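In: Next input, structure requested:
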Amino acid sequence: MTACFPRHVRVRARAEFDRAFQQGRRTASPLFSLHFVAGPPPARLGLAVSRKVDPHAVGRNRIKRVLRDLFRQLRAQLADGDYVVVARKAAAQSENAALRAGLLHLLQRAGALPQGDAGGTIPPAAPAAPPSHSASDDRPDGSSLPA
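Out: Sure thing, here's the model as predicted:
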């Protein structure tokens, strides 16, 4: 079952877009530019995908569909306000998974979502314990030297 995306959670009017562009905090990546303006609930999404990004409507609609779907899933976790996402030319050549990851990363950088796990291959370092060294550890037969 897909969650709905009703009109009241969309940035639709030109004045609302202009307010986000003029008063919003901007965060950018190679795929998108995000403008955020804190406001009354709920979190709302506005999308700007121009013909310069992709001259074909199918490509522009794919980008918007992927972004709307991710926003729909994250909406409950986001701070209240208007989020306006402006797609850049690189978004047209990106796969859907890259679009999702790009918007997620941008929302985290903007402080709208908590940072994800570092996800590296090296586990975090454990606190070092003080060495317990005795003289018997040095001798192969286990005997100790007289003190």
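In: make it CA atoms for all contacts and neighbour counts henceforth
Out: Fine.
In: Longest helix in this structure, by number of residues?
Out: Secondary structure of the chain per DSSP state H: the longest helix is helix 57-74.
In: Show me what that helix is packed up against.
Out: Applying 3 or more CA pairs under 8 Å, 6 or more residues apart in numbering; DSSP states H and E, one finds that helix 57-74 contacts strand 43-48, helix 96-109.
In: for comparison, sequence B:
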Amino acid sequence: MNNKQRIKDNKEFQQIFKKGTSYANRQFVVYVLPTEKPYFRIGLSVSKKVGNAVTRNRIKRYIRQTFLELKDDVQPANYIIIARNPAATFDFHQTKKSLEHVLQIAKVYRMNGKMKKR
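Out: Below you'll find the model as predicted:
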């Protein structure tokens, strides 16, 4: 994932928190803010309460890889993903399934060729 697809600036995080819409399941909270750009951007937040540095980095790696695999099926928008405690025990496939679920709730994920628009 290249630098233009990442959200790192605190100002951008705050803007997405204020203007975006949040969707959640037990493992993740996703804030979505539509954008005019033809690609998606993601910002990640994993609290120290979730686990040690190794665990937090593994979760972030799984989230980035999931978005890379779903890049053609996810609407272009700004996303902030916040990991909750249960995500610490998940492997990659469980993480991907959980993220797909929350993206379907947000109606920004296309499954089986159909895009669910917001």
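In: counterpart of the longest helix of the first structure in the second structure, which residues?
Out: Aligned by TM-score structural alignment, helix 57-74 of the first structure corresponds to residues 53-70 of the second structure.
In: on that earlier part again, what angle separates whatever helix or strand comes next after the longest helix of the first structure from helix 96-109?
Out: Downstream of helix 57-74 of the first structure, the next assigned helix or strand under DSSP states H and E is strand 81-87. Using axes from the mean of the first three to the mean of the last three CA atoms, to 10 degrees, one finds that strand 81-87 of the first structure and helix 96-109 are set 140 degrees apart in direction.
In: mean per-residue distance, strand 81-87 of the first structure to the second structure?
Out: Its matched residues in the second structure lie on average 0.5 Å from strand 81-87 of the first structure after superposition (mean CA distance after the TM-score superposition for the first structure).
In: Give me the most central residue, the second structure.
Out: In the second structure, the residue lying closest to the centroid (CA atoms, centre = their mean) is residue 81, at 3.9 Å.
In: Show me what that residue aligns to in the first structure.
Out: In the first structure, residue 81 of the second structure lines up with residue 85, judged by TM-score structural alignment.
In: Quick one: neighbours of residue 116 of the first structure, just the number.
Out: 9 (other CA atoms under 10 Å).
In: what's the closest non-adjacent residue to it?
Out: Residue nearest to residue 116 of the first structure in three dimensions, not counting chain neighbours: residue 108, with 7.9 Å by CA to CA, 6 or more residues apart in numbering.
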